[in-house]
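Asker: next comes the sequence, and after it the predicted model I'd like to discuss.
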Amino acid sequence: MKKIAVIMGGYTKESAISLQSGKVVYENLCREEFEPYKVYIFEEKWFMKDEQNKEYTVDKYDFSVDIGSKRIQFDCVFNAIHGTPGEDGLLQAYFELLRIPYTGCNFHHANMTFNKKYCLTLLRHFGINTAVSIFLNKNQIFCKEKILKKVGLPCFVKPNRSGSSLGISKVYEETDLFNAVKKAFKEDEEIIIESFLEGREVSVGVFSFKNKIFVLPITEIISQNDFFDFESKYSGKSQEITPAKLLPSIQNKIQEIAKKVYNYLNLSGISRSEYIIVNGEPYFLEINTVPGLSEESIFPKQLKTAGISLSYFFKNCINYSIEKAKK
């Protein structure tokens, strides 16, 4: 039976969501094929918990765990860590060095997609619609008037490397820009200021098995708040409609663009990308290569609508990752 480490936690405020995602993965892994273990990765310590909640330290030298005289070495890692170090390529590079198979894309592509600046620049090169944006470094002197002349008002101020809408502000007045920039810089040393796009927001789950790309039913997001912020995502302050009620022509266009984006970014495993539909044209917002898998998350709801069970899906993720590592 394959020993599977379901890693969860992380170094950011997204860790609480990651713990929920990891729990769902752990509970839905087939016990006839897998022997799953809950492994927690936090800045202060890495450890595994057994069914009695007893903790065992993870040996970072080879990612093994000693339980008495028995040493557990994992056949595959199921990555359920949102944000750093699970979504930005750090853990992927670590497992690559140890030659341990892991779910999701490789370290290079994880790092590129987590960095909004790199991701947007690449996709624009391929002709994908995006909002007008400006990038700032923490020590850079900027001119408020020049920025607003380019992006206009309202606009969004975002950390360059952050998930779950942490540190994002929607700015309506010129006087509010400085505080929004300050807030974003608390999350990252680089930020993005983007023009506001008026339209319908949708989310698209995409995954690949054996070199074939699958696009899941589209979800429309209607936030009760000003935008789809952290509270909207995780406190029930949004309406998520799956499948989205879209004209067939728009639906097909979004699915084709989502597939192209997946290909252009050279991804593998699962992803979830967000778009705003403006006058019938999808504009790319961002992509998550470790999307939420909790009971409230969008991706599992899209799987359910497609008639795919979590147990079957997770099994395929793991087996495909093991096969890919052998090549």
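Answerer: That came through fine. The structure presented is a predicted model; accordingly, all values stated were derived computationally and were not measured. Numbering: from 1, shown residues only.

Asker: please count neighbours and contacts with C-alpha atoms only from this point.
Answerer: OK.

Asker: remind me which helix or strand Lys150 belongs to.
Answerer: Element membership of Lys150, judged by DSSP states H and E, is helix 144-151.

Asker: try this one next to it:
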Amino acid sequence: MKKIAVVMGGYSNESIISLKSGKVVYENLCRKEFDPFQIYLLKDRWFMKDDKNKEYFINKQDFTIFGIKNLKFDCVFNAIHGTPGEDGMLQAYFELLRIPYTGCSFHHANVTFNKKYCLSLMKYFGVNTAESFFLNKNQIFCQEKILNKIGLPCFVKPNRSGSSLGISKVYEEKDLFNAIQKAFIEDEEIIIESFLEGKEVSVGVFSFKNEIIVLPITEIISQNDFFDFESKYSGKSKEITPAKLSPDVENKIRKIAKKVYKFLNLSGISRAEYIIVNGDPFFLEINTIPGFSEESIFPKQLKIVGISLSELFKNYIYASIEKNMLGK
């Protein structure tokens, strides 16, 4: 029976969502094949919690458990959104320890989590994206120069953050500076993007039995000004799966979603957002560790095609172990 460390939590404001996702993973792992352990990686401490809520601290040098002898994990199921689980830091750590883990490699995680890197790569491959402008925290900038390129309204986003944290939609020039400062709270680099008028969709893609699968597309209709944190996790949005799209537009999205997955050399699970402008999809961003909570889109897309979380997780884990073995 494979011993699986389900890691959850993380160091960002997305930790509360990660804890929900981790619980879902833990509860849906088949007990006939896996012996799962709940592992919490928080800013102030790393620990394992057993079914009686007793905590055991983790030795960061080798990812073993203090007080429990001979417990060696066969695979780590990474359910951490944001840093350090989605930006490549945790993947690099497990690479050094030679412990198999789910998801893409550390360098691919680093590229996808960094909007600047990811958008630059998408543009290189000819994928449609919004106009963008990048700023570092200590950089002197001219608002007029930015708006001449980007226009209004526009979005101001932290470069390395998820769940729409720190994002603002700016309608007037006088509000741009405050939006920039808000984004800098989340990250020392930010991205300012032009507004795209169109229908927003979310597309889940994953490797399943050596085949790249594109899940049913979800249309997102936010009750707020855009698909922000509240919309995602407080029921302030309407999500339609499958999305009501013409066959031509749906085919375009499915093709570009699969190409993006290949361009980024991903493995495992991903979910990307697009805006459909005049029938053409524009890439917004991609998540390599999508949520699994009740509010999350990815599980709902799986349900439409009849793939259970238990079945997906089983394939995911064994594929990750096999990839690690081949790497050795």
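Answerer: Perfect, thanks for sending it. Since the model is a prediction, treat every value here as computed from it, not as a measurement.

Asker: circling back: mean deviation, the helix or strand following the helix holding Lys150 of structure 1 versus structure 2?
Answerer: Downstream of helix 144-151 of structure 1, the next assigned helix or strand under DSSP H and E is strand 155-159. Strand 155-159 of structure 1, aligned to structure 2 and superposed, deviates on average by 0.3 Å (mean C-alpha distance after the TM-score superposition for structure 1).

Asker: tell me the buried residues in the very next helix or strand once past strand 155-159 of structure 1?
Answerer: Once the chain leaves strand 155-159 of structure 1, the next helix or strand it forms, by DSSP H and E, is strand 169-171. Judged by neighbour count (16 or more other C-alpha atoms under 10 Å), strand 169-171 of structure 1 contains these buried residues: Ser169, Lys170, Val171.

Asker: residues in contact with the first one?
Answerer: Right, the one you point to is Ser169 of structure 1. Phe156, Val157, Lys158, Ala180, Lys183, Ala184 (C-alpha atoms under 8 Å, 6 or more residues apart in numbering).

Asker: just give the nearest non-adjacent residue to Val6 of structure 1, would you?
Answerer: Phe78 (4.8 Å; C-alpha to C-alpha, 6 or more residues apart in numbering).

Asker: do Ile213 of structure 1 as well
Answerer: Closest to Ile213 of structure 1 by C-alpha to C-alpha, 6+ apart is Phe207, at 5.9 Å.

Asker: tell me which residues touch that neighbour, please.
Answerer: Applying C-alpha under 8 Å, 6+ apart, the residues contacting Phe207 of structure 1 are Ile213, Phe214, Val215, Ser268, Gly269, Ile270, Ser271.

Asker: just name the closest of those to Asp226 of structure 1, please.
Answerer: Nearest to Asp226 of structure 1, judged by C-alpha to C-alpha, of the contacts of Phe207 of structure 1 is Ser271 at 25.1 Å.

Asker: ok, how many other residues are close to the closest one?
Answerer: For Ser271 of structure 1, the tally of surrounding residues (other C-alpha atoms under 10 Å) stands at 23.

Asker: quick check: the gap between it and Tyr94 of structure 1.
Answerer: 21 Å (C-alpha to C-alpha, to the nearest Å).

Asker: quick one, which of the contacts of Phe207 of structure 1 are buried?
Answerer: Taking 16+ other C-alpha under 10 Å as the criterion, what is buried in the contacts of Phe207 of structure 1 is Ile213, Val215, Ser268, Gly269, Ile270, Ser271.

Asker: tell me which two of those residues sit farthest apart.
Answerer: Val215 and Ser268, at 12.9 Å, using C-alpha to C-alpha across the buried ones among the contacts of Phe207 of structure 1.

Asker: neighbours of Asn160 of structure 1, how many?
Answerer: With other C-alpha under 10 Å as criterion, Asn160 of structure 1 counts 25.

Asker: for it, give its distance to Lys259 of structure 1.
Answerer: In terms of C-alpha to C-alpha, Asn160 of structure 1 sits 24 Å off from Lys259 of structure 1.

Asker: I'd say Asn114 of structure 2 and Pro158 touch.
Answerer: No - checked against C-alpha atoms under 8 Å, the pair Asn114 of structure 2 and Pro158 is beyond contact range at 9.4 Å.

Asker: higher neighbour count, the two?
Answerer: For the pair Asn114 of structure 2 and Pro158, the greater number of neighbours falls to Pro158 (28 against 20), based on other C-alpha under 10 Å.

Asker: who's in contact with that one?
Answerer: Applying C-alpha under 8 Å, 6+ apart, we find Pro158 of structure 2 in contact with Leu165, Gly166, Ile167, Ala183, Phe184, Glu186, Asp187, Glu188, Glu189, Ile190, Ile191.

Asker: name the nearest of these relative to Phe292 of structure 2.
Answerer: Checking these one by one against Phe292 of structure 2 (C-alpha to C-alpha), the nearest turns out to be Leu165, at 18.2 Å.

Asker: from what I can see that closest one touches Asp228, true?
Answerer: Yes - Leu165 of structure 2 is within contact range of Asp228, at 7.4 Å (criterion: C-alpha under 8 Å).

Asker: what do the two both touch?
Answerer: In contact with both Leu165 of structure 2 and Asp228: no residue, using C-alpha under 8 Å, 6+ apart.

Asker: find the nearest non-adjacent residue to Leu98 of structure 1, please.
Answerer: Asp62 (6.5 Å).

Asker: now do the one you found against Met48 of structure 1, distance only.
Answerer: In terms of C-alpha to C-alpha, Asp62 of structure 1 sits 14 Å off from Met48 of structure 1.

Asker: looking at these two, which is more packed in?
Answerer: Legend: neighbour count by other C-alpha under 10 Å for Asp62 of structure 1 and Met48, higher for Met48 (22 against 15).

Asker: quick one: what helix or strand has that one in it?
Answerer: Secondary structure (DSSP H and E) places Met48 of structure 1 in strand 46-49.

Asker: superpose on structure 2 and give me the mean offset of that strand.
Answerer: Mean for strand 46-49 of structure 1 is 0.2 Å (mean C-alpha distance after the TM-score superposition for structure 1).

Asker: mind giving me the packing neighbours of the helix or strand just after that strand?
Answerer: Sequence order places strand 55-59 as the next helix or strand after strand 46-49 of structure 1, per DSSP H and E. For strand 55-59 of structure 1, the contact count by 3 or more C-alpha pairs under 8 Å, 6 or more residues apart in numbering; DSSP states H and E identifies strand 46-49, strand 64-67 as packing neighbours.
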